[in-house]
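[1] can't give you the sequence, but here's the structure:
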């Protein structure tokens, strides 16, 4: 079982949450200009990273608010949790670095 720390409600059991997919996927600037293939890629193609991965979660069993988490997909360890609209507190997902950029960021 994973203990997820909701930024609004505090630590709760993972059964209170629902996974919402990859975080920070930008909406197309002009969706009407996309071909069917490009639109399909936007809707359905996501990274499948082994290691640190930014994800969206919703606290359905509590405050019902969305937030982001950086989770290691190999170990399930949550490296950081942050509110929607905030930048990831993990310095670089691409480099594989697992330390948060600020003290106390690891959950």
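    On my side now, so go ahead. Model, not experiment: these values are computed from the prediction. Residues are numbered from 1 along each chain as shown.

[2] from here on, contacts and neighbour counts on C-alpha atoms
    Will do.

[3] Name the nearest residue to residue 66, ignoring sequence neighbours.
    Spatially, and ignoring its direct neighbours in sequence, residue 66 is nearest to residue 58 (4.2 Å; CA to CA, 6 or more residues apart in numbering).

[4] and the one you found, what is it in contact with?
    Remark: with contacts taken as CA atoms under 8 Å, 6 or more residues apart in numbering, residue 58 is in contact with 17, 18, 19, 20, 64, 65, 66, 67.

[5] Would you list the buried entries among those residues?
    17, 65, 66, 67 (16 or more other CA atoms under 10 Å).

[6] CSV please, covering those residues and showing distance to residue 43 and secondary structure.
    Conversion of those to CSV gives the following (distance: CA to CA, whole Å; DSSP: H, G, I helix; E, B strand; the rest coil):
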residue, distance to residue 43, secondary structure
17, 22, coil
65, 22, coil
66, 19, strand
67, 20, strand
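
[7] dropping in the other structure now:
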């Protein structure tokens, strides 16, 4: 599988580390354990199909990317810099 890094071009998967699905979940308030913290840390979606994931290009430019790919077929539809914000 190849990921199209916006800065480096088409690169091999081995240069990247996946960090999980891009979610709208925000960090809960406070520092004491709560159901909100439990949900934030442990309860994650595992969607089958097209999704957006956060990847780190540690073997290249060190950029954080949002990669649009299908988790079933592993087809990659594109990638953008995470610093560009939500789209």
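    Cool, the structure landed. All figures in this text were calculated on a predicted structure; none of them were measured in a lab.

[8] what's the TM between chain one and chain two?
    Here the superposed chains carry a TM-score of 0.85, computed using TM-score structural alignment, normalised by the length of the second structure; 86 aligned residues with a CA RMSD of 1.9 Å.

[9] circling back: overlap between the contacts of residue 58 of the first structure and the second structure?
    Listed in the original numbering, the contacts of residue 58 of the first structure still in contact in the second structure are 17, 18, 19, 20, 64, 65, 66, 67 (both residues aligned by TM-score structural alignment, their matches' CA atoms under 8 Å).

[10] The residue nearest to residue 66 of the first structure -> the second structure?
    Taking TM-score structural alignment, residue 58 of the first structure has residue 56 as its aligned residue in the second structure.

[11] For the residue positioned nearest the centre of the second structure, give me its contacts.
    Centre of the second structure computed as the mean C-alpha position; nearest residue by CA atoms, centre = their mean is residue 54, 1.4 Å away. Contact criterion CA under 8 Å, 6+ apart gives 18, 19, 20, 21, 22, 64, 65, 66, 67, 82 as the residues in contact with residue 54 of the second structure.

[12] Kindly report the same for residue 12 of the first structure.
    3, 4, 5, 6.

[13] Going through these, which ones are buried?
    If you count burial by 16+ other CA under 10 Å, the buried members of the contacts of residue 12 of the first structure come out as 4, 5, 6.

[14] Export those as CSV, with columns for secondary structure.
    Converted to CSV, these look like this (DSSP: H, G, I helix; E, B strand; the rest coil):
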residue, secondary structure
4, strand
5, strand
6, strand
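
[15] Distance of residue 67 of the second structure relative to residue 36 of the second structure?
    For residue 67 of the second structure, the distance to residue 36 of the second structure (CA to CA, to the nearest Å) stands at 27 Å.

[16] So for these two, which residue has more residues nearby?
    Neighbours of residue 67 of the second structure and residue 36, each counted by other CA atoms under 10 Å, are more numerous for residue 67; the result is 24 against 12.

[17] residue in the first structure matching the more buried one?
    When the structures are aligned by TM-score structural alignment, the residue of the first structure matched to residue 67 of the second structure is residue 69.

[18] and what of residue 8 of the second structure?
    For residue 8 of the second structure, the aligned position in the first structure is residue 9, judged by TM-score structural alignment.

[19] I'm done for today, thanks for sticking with me.
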